[in-house]
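**Student:** One predicted model, sequence on top.
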Amino acid sequence: MKIAIVTDSTAVLKEETKNSDCLRVVTVPLIIDGVEQNDLAPAEYYEKLKHTKNFPSTAQPSIGEMANIYESLAQEGYDEVISIHISSGISGFCNTLKANIDDLSPIPVHIFDSLSTSLPMGAMVDSAVEKAKTGEDAASILDWLEKMRIAQCIYLVVDDLQHLVRTGRLSNGTALIGSLLQIKPILKFDEEGKIVLFKKVRTAKKAYKEAIDLVLEELELYKMKGWVPEIGIAHTNIEDRAADYAKILEEKTGYPVRIVDLGNVIGTHTGEKTLGFGIMRKA
């Protein structure tokens, strides 16, 4: 059984995954002043944000593009596809695919809602690709992805909540309260894959410390259940700060901490100077 993995560009992937023959990545369009700009380096992107006439927006990949990907995989001899995508709680893409999948592919396609994005979603794709390479069947891979999805957690400390409000990913009331009280909220993905307020903390420094403590609590649960963790920090254009907190996490956990860029698409919603503290199941 030959299995292909498809994902979208919001997933943060390891280099060895990116070069895999069985993987296809569809671009989530990023539109700045009416022009699609998907290849900007993070520093260039956030500098451009300061001078744009209109706030950037994102769009769903086209159904036609997905049909072409699935068709080409069928022609290459793949038997089934597992398509892992950005949370249905912050994008309609998964639901669009599910509604149209019968007309898109000549081979079976399993649409898997990551209920997350960026670092946790990338970990799922990394693992799915690795398993597909070793010849595991679709049912086995999907079963493992379910286990990863249940275990995943990422805590987001956002510098300016108005970005999430502007793009419809968070209620205006939460941002207003945060602004008035000078609170740095900690956000997370809930069980439906929506970004929600998890905890209110005074000052960014305290919020970062609290996020680390939350990861440590999750790590204890992992140990109790015999799970092997992967820990990471995702950031939007504040790599030095991410490195500082990664070092603290490494000292406290004894595990290596991967540092990644959150990505321009997700950064459009969270804004610059966001840190995400994530823990994912590795085994």
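**Tutor:** Great, that's in hand. Numbers count the residues shown, from 1 in each chain.
**Student:** alpha carbons only for contacts and neighbour counts from here, please
**Tutor:** OK.
**Student:** all strands for the stretch 151-283 of the chain, in order.
**Tutor:** Taking DSSP state E, counting those that start in this stretch, the strands of the stretch 151-283 of the chain run over residues 153-157, 183-189, 195-202, 229-235, 257-261, 275-281.
**Student:** In terms of secondary structure, what does the fourth one contact?
**Tutor:** Going back to what we said before, that points to strand 229-235. helix 118-133, helix 239-253, strand 257-261, strand 275-281 (3 or more C-alpha pairs under 8 Å, 6 or more residues apart in numbering; DSSP states H and E).
**Student:** Comparison target below:
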Amino acid sequence: MPNIAVVTDSTAYLSKETLDKYGITVVPLSVVFGEEAYEEEVDITTDEFYKKMSESEELPTTSQPVMGTFLETFEKLGENHDAIISIHLSSGISGTYSTAVTVGETVEEVDVHCFDSEVSCAPQGYYVIEAAKMAQDGHSVDDIMTRLSEMRESMRAYFVVDNLNHLHRGGRLNGAQAIVGSLLKIKPVLHFENKLIVPFEKVRTAKKAVNRVYELLDEDAAKGEPIRATVIHAQRPEKAEEIRNHLDQKYDNLEIDISYFGPVIGTHLGEGSIGIGWYKQKD
């Protein structure tokens, strides 16, 4: 039976219980306020981050792990494992995956196989959990990587942002679009396309934006196939619970979780954002 370690980065936002249960190793990304860098979920909690961001005159920036962190992680895991599967947030929004690939090619003690989730947050976490479960069950690296690629075919993630300033600052909207959008109460529905977060549709009002995401989910859920979904929120637990209850009452083929936008992704989307992600489970 192969002894395979599973690594991810902190933007999967997996609970400590899940990490411990499946023996998953996390490499943290950081948020930077001025001259101070904080590793998310290590030096700063999500609640602390949003409080600090609301009090800060300038929006924070983000920083990926340095090569040395990956090298230390891979070499340590290589002492007791035959292979490593390293799963990371989309390479279109961060260099984390690229760094993991570069470092993995230099490590001699263990074979490192990197996977670009092409998403982030809980949908990224679903890949990690699936890989870790399969590793525990004794599947080979090839089996696991094949399954991750299968999951990617049905993985969907849509986000509704509350404040256009974060998108403007991140280069997703120009200044005029942000001003006009704010005046007209435009709520962009975002998704991942070609590994980047881009506008999917621009909808008037948050309610209509969330309803549009419901329609997109319904296109898959109405087929009756087993689907695992997650509601992701930035400091809006009540709204997330409301959405989960709505989906739970409507569908009997959905397994529905609630997750959150932590510091790094929250830097780009802003407080108040809501997302729904899902993928087709094995029958």
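**Tutor:** In hand now; what should we look at? All of these numbers come straight from a predicted model, not from anything done at the bench.
**Student:** And the TM-score between these chains?
**Tutor:** Once superposed, chain against chain, the TM-score is 0.91 (TM-score structural alignment, normalised by the length of structure 1); 276 aligned residues with a C-alpha RMSD of 1.9 Å.
**Student:** out of the helices and strands packed on strand 229-235 of structure 1, deepest packed?
**Tutor:** Per residue and on average, the most neighbours among these fall to strand 275-281, with a mean of 26 (mean count of other C-alpha atoms under 10 Å).
**Student:** angle of it against strand 229-235?
**Tutor:** 160 degrees (axes from the mean of the first three to the mean of the last three C-alpha atoms, to 10 degrees).
**Student:** quick one on the thing from earlier: I'd like the strands of the stretch 151-283 of structure 1 as a markdown table, with distance to residue 135 of structure 1 appended.
**Tutor:** As requested, the strands of the stretch 151-283 of structure 1 are exported to a markdown table (distance: least, C-alpha to C-alpha, whole Å):
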| stretch | distance to residue 135 of structure 1 |
| --- | --- |
| strand 153-157 | 28 |
| strand 183-189 | 32 |
| strand 195-202 | 35 |
| strand 229-235 | 23 |
| strand 257-261 | 27 |
| strand 275-281 | 21 |
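**Student:** Surely residue 279 of structure 2 touches residue 155?
**Tutor:** Yes. Using C-alpha atoms under 8 Å, residue 279 of structure 2 is in contact with residue 155, at 4.4 Å.
**Student:** thinking residue 126 of structure 1 is in contact with residue 14, fair?
**Tutor:** Yes. Contact status for residue 126 of structure 1 versus residue 14: in contact at 6.8 Å, counting by C-alpha under 8 Å.
**Student:** tell me the contacts of the counterpart of residue 162 of structure 1 in structure 2?
**Tutor:** By TM-score structural alignment, residue 162 of structure 1 lines up with residue 165 in structure 2. Residue 165 of structure 2 makes contacts with residue 178, as judged by C-alpha atoms under 8 Å, 6 or more residues apart in numbering.
**Student:** Now do residue 165 of structure 2 against residue 5 of structure 2, distance only.
**Tutor:** Taking C-alpha to C-alpha, to the nearest Å as the measure, residue 165 of structure 2 falls 39 Å from residue 5 of structure 2.
**Student:** Would you state the helices of structure 1 in chain order?
**Tutor:** Along structure 1, counting by DSSP state H, helices occupy 15-18, 42-49, 63-75, 93-100, 118-133, 138-151, 162-166, 172-180, 204-225, 239-253, 264-270.
**Student:** Tell me which of those sits nearest to residue 194 of structure 1.
**Tutor:** Nearest of the helices of structure 1 to residue 194 of structure 1, taken as C-alpha to C-alpha: helix 162-166 at 11.5 Å.
**Student:** can you tell me the mean distance of the closest one from structure 2 after alignment?
**Tutor:** With mean C-alpha distance after the TM-score superposition for structure 1, helix 162-166 of structure 1 departs from structure 2 by a mean of 1.9 Å once superposed.
**Student:** May I see the buried residues of that helix?
**Tutor:** 162-166 (16 or more other C-alpha atoms under 10 Å).
**Student:** Residue 190 of structure 1: which of the residues you listed is nearest?
**Tutor:** Lowest distance from residue 190 of structure 1 to those (C-alpha to C-alpha) belongs to residue 164, with 15.4 Å.
**Student:** I'd like the distance between the closest one and residue 101 of structure 1.
**Tutor:** According to C-alpha to C-alpha, residue 164 of structure 1 stands 30 Å off from residue 101 of structure 1.
**Student:** residue contacts, the aligned partner of residue 213 of structure 1 in structure 2?
**Tutor:** In structure 2, residue 213 of structure 1 lines up with residue 215, judged by TM-score structural alignment. Contacts for residue 215 of structure 2 (C-alpha under 8 Å, 6+ apart) come out as none.
**Student:** List the residues that contact the corresponding residue of structure 2 for residue 71 of structure 1.
**Tutor:** Using TM-score structural alignment, the partner of residue 71 of structure 1 in structure 2 is residue 75. Residue 75 of structure 2 makes contact with 107, 109-110, according to C-alpha under 8 Å, 6+ apart.
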